[in-house]
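Chemist: can you look at this prediction? I've put the sequence above it.
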Amino acid sequence: MRPFLKSSVLRLAVLLALTIWSCKPQQPIAHILAEFHNPSSSYVMVAAHRAAHNGYPENSLPAIRHAIDLGVDIIELDVKVTTDSVVVINHDRTIDRTTNGTGDPEAYAWKDLQQFRLEMPDGTLTNERIATFEEALLLVKGKAMIDIDIKTSHLKPIVDVITQTDTWDHIFFFDNDYLALQEVRDRQPGAMLMPRAYSYQMADSALMLFKPPVVHIDHSFYTEEVCQLIQNHGARICLNALGTQDSIIRSGSLQKALDNLLKYQANIIQTDEPELLIPALEAIGRRTSGKQ
């Protein structure tokens, strides 16, 4: 099939998938967990980066609700801890970019952080405040998994909130700092981890150290060899669409993006465009269970 015809067929299939998908109920957590623990499945899991934040402040409760409504499998959130040990959702070292406040969120007590409001990327001020991790967990519980991007050295409060909300089976921790991941395991021996690797050798070490259910790799070494290594250890392969591939998705070149993302069997894709990626995967049959 000629490339332009192939692209047109995919776009029509995506439109059909969007129509069907918009009428479907959200995925129950039992289905999501079954897929997560089945790395040989052809089902491609979608992770919403900083929640589904197109039209919403990133890492906010409305962005989390939107991600749930879209039917994403995994919601990626960034966590910090206040001076009074409240775990909050925030990505940057400071709150300058995302709120009308300034400074390090970990230098504030929770009650003082509540005075600030979240901003949209264009600077528009909203009525939303920085959310607590507990609020996020209670909102997501039973509906999706959470990928915790560790942005703090204060891990005990995070562990405590997960225990209090009884959501350990929903959670996995992401970091390239293997000492931080080991501390998580020391505090909660059964905790699920997603180590980040930057080479075949680092992926091999992560698999041996943690026996993780998933390894995060980069496009720079997204090869058949490294993917086979991860699959042979019974783990899923997480790859970012962030940046280049998301730009291709936004441009409408869906087939090109899917070819780039799926060519070596990555089966968790983190994206800023879950609204577009999910129906595109639906259209090619990669959101149904089955062997690859």
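Modeler: In hand now; what should we look at?

Chemist: only C-alpha atoms for contact and neighbour calcs from this point on.
Modeler: Fine.

Chemist: what helix or strand is Gln270 on?
Modeler: Per DSSP states H and E, Gln270 falls inside strand 268-271.

Chemist: run the chain-centre distance for that strand.
Modeler: 6 Å (Cα atoms, centre = their mean, to the nearest Å).

Chemist: quick one: contacts of the very next helix or strand once past it?
Modeler: Downstream of strand 268-271, the first helix or strand assigned by DSSP H and E is helix 274-283. Surrounding helix 274-283, the residues in contact under the criterion Cα atoms under 8 Å, 6 or more residues apart in numbering are 10, 13-18, 21, 44, 46-48, 52, 67, 70, 72, 249-250, 254, 258, 271, 287-288.

Chemist: report all helices and strands that the strand holding Gln270 contacts.
Modeler: strand 45-48, strand 236-240 (3 or more Cα pairs under 8 Å, 6 or more residues apart in numbering; DSSP states H and E).

Chemist: would you mind listing the buried residues in it?
Modeler: Going by neighbour count (16 or more other Cα atoms under 10 Å), the buried part of strand 268-271 is 268-271.

Chemist: what do you get for stretch 176-196?
Modeler: Here stretch 176-196 shows 176, 178, 180-182, 184-185, 191-196 as buried, counting by 16+ other Cα under 10 Å.

Chemist: second one coming, line it up with the first:
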Amino acid sequence: MTTKIFLSALLLLTAIGASAQNKVMVAAHRGDWRNAPENSLLAFKNATAMGVDVVELDLAKTSDGVIVIMHDQTIDRTTNGKGKPSDFTFDEIRKFGLRNGLGRVTNNHIPTLKEVMLELKGKPVMVNLDKSWPYYNEAYAILQETGTLTQAIFKAEVTYAELKDKYPALISKITYMPIVNLDKPDAKQIITNYLKNMKPYAFELNFKQDTSSVLKDNKFITSKGAKVWLNSLWASLNAGHEDDLAVEQGNTKDSWDWLIAHGAMVLQTDRPKELLQYLKAKKLHN
């Protein structure tokens, strides 16, 4: 091989590697809740069909021990029922209808984690298990039963020591993502401790102020094989670099562009359709 051909091949491989490395994954917060009730089976199906890489959902438990999908501590806002999930058996809670974005009751019902995982099984999408900290053992059993363990991401805003103390037997068996508040003075130490002791899938980094040194340089995270997960959905999670700034004001420079420039490899969004279109136009998503 001549030097010229070798250099051309090297440049091509470098470009391909850089292109793959620069791809940004899209996580749909509570599914496609603008076109279906939040945390409904339909919302997750819609988001998956849309082409997102991750759907986020929230876990709760009924009085008879069934793990269901519900964000709030009560079902008041999202259904035509009232009370906590734990106030009802699964058969009882299943009778309520989920409300859509306008507050109208639909024919969609509160799904179980098992139903969601069976629906998404084998599809090119991960499932982000929010509010799952109290239910790791139950969730793990469901994932094992459905053969979907590799599709699920467990998460919590705890230190490595706390994770090890509560779930020592699961640490090596699950895909895990620490949630870290970058506004706290010990944020970088929390990240470093995780990297020393395990291989997290990613770090979900939240911040009300965008001055953290971790945002300026997070190669110490990515060099260990972990992803940087940033949230574009609420200003309180990203110092105002949010979805609506991009979608409603057309200002991607201070929203999605800013988050990507500060290391985002996964963006959790309330605007999955628009974010996918934006990333594809930038050649940052397939």
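Modeler: In hand now; what should we look at? On a predicted model such as this, the values are computed, not experimentally measured, just so you know.

Chemist: any idea what the TM-score is?
Modeler: The TM-score (TM-score structural alignment, normalised by the length of structure 2) is 0.81; 250 aligned residues with a Cα RMSD of 2.1 Å.

Chemist: could you dump the helices and strands packed on strand 268-271 of structure 1 into TSV and include distance to Ile95 of structure 1?
Modeler: Compiled in TSV, these are given as follows (distance: least, Cα to Cα, whole Å):
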stretch	distance to Ile95 of structure 1
strand 45-48	21
strand 236-240	24
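
Chemist: which of those sits most buried?
Modeler: Highest mean neighbour count among those (mean count of other Cα atoms under 10 Å): strand 45-48, with a mean of 26.

Chemist: any chance you could map the strands in structure 2?
Modeler: All strands of structure 2, identified by DSSP state E, fall at 25-29, 54-61, 67-69, 126-130, 152-156, 176-181, 202-206, 227-231, 266-269.

Chemist: tell me which of these lies nearest to Val105 of structure 2.
Modeler: Judged by Cα to Cα, the one of the strands of structure 2 that comes nearest to Val105 of structure 2 is strand 67-69, at 16.9 Å.

Chemist: on that earlier part again, of the helices and strands packed on strand 268-271 of structure 1, which is nearest Gly123 of structure 1?
Modeler: strand 45-48 (21.7 Å).

Chemist: and that closest one, how far from structure 2 on average?
Modeler: On superposition with structure 2, the mean distance recorded for strand 45-48 of structure 1 (mean Cα distance after the TM-score superposition for structure 1) is 0.4 Å.

Chemist: what packs against that strand?
Modeler: strand 74-81, strand 268-271, helix 274-283.

Chemist: mind redoing it with 10 Å?
Modeler: If contacts are counted by 3 or more Cα pairs under 10 Å, 6 or more residues apart in numbering; DSSP states H and E, strand 45-48 of structure 1 sits against helix 29-36, helix 61-70, strand 74-81, strand 145-150, strand 236-240, strand 268-271, helix 274-283.

Chemist: can I get those in a markdown table with distance to Thr163 of structure 1?
Modeler: Output for these, formatted as a markdown table (distance: least, Cα to Cα, whole Å):
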| stretch | distance to Thr163 of structure 1 |
| --- | --- |
| helix 29-36 | 18 |
| helix 61-70 | 21 |
| strand 74-81 | 16 |
| strand 145-150 | 14 |
| strand 236-240 | 25 |
| strand 268-271 | 26 |
| helix 274-283 | 29 |
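
Chemist: one step back: which residues does the strand holding Gln270 of structure 1 contact?
Modeler: Identification of contacts with strand 268-271 of structure 1 by Cα atoms under 10 Å, 6 or more residues apart in numbering yields 36, 39, 43-52, 73-76, 214-216, 236-243, 245-246, 249, 261-262, 277-278.

Chemist: in structure 2, what residues pair with stretch 90-101 of structure 1?
Modeler: Aligning stretch 90-101 of structure 1 against structure 2 (TM-score structural alignment) gives residues 70-81.
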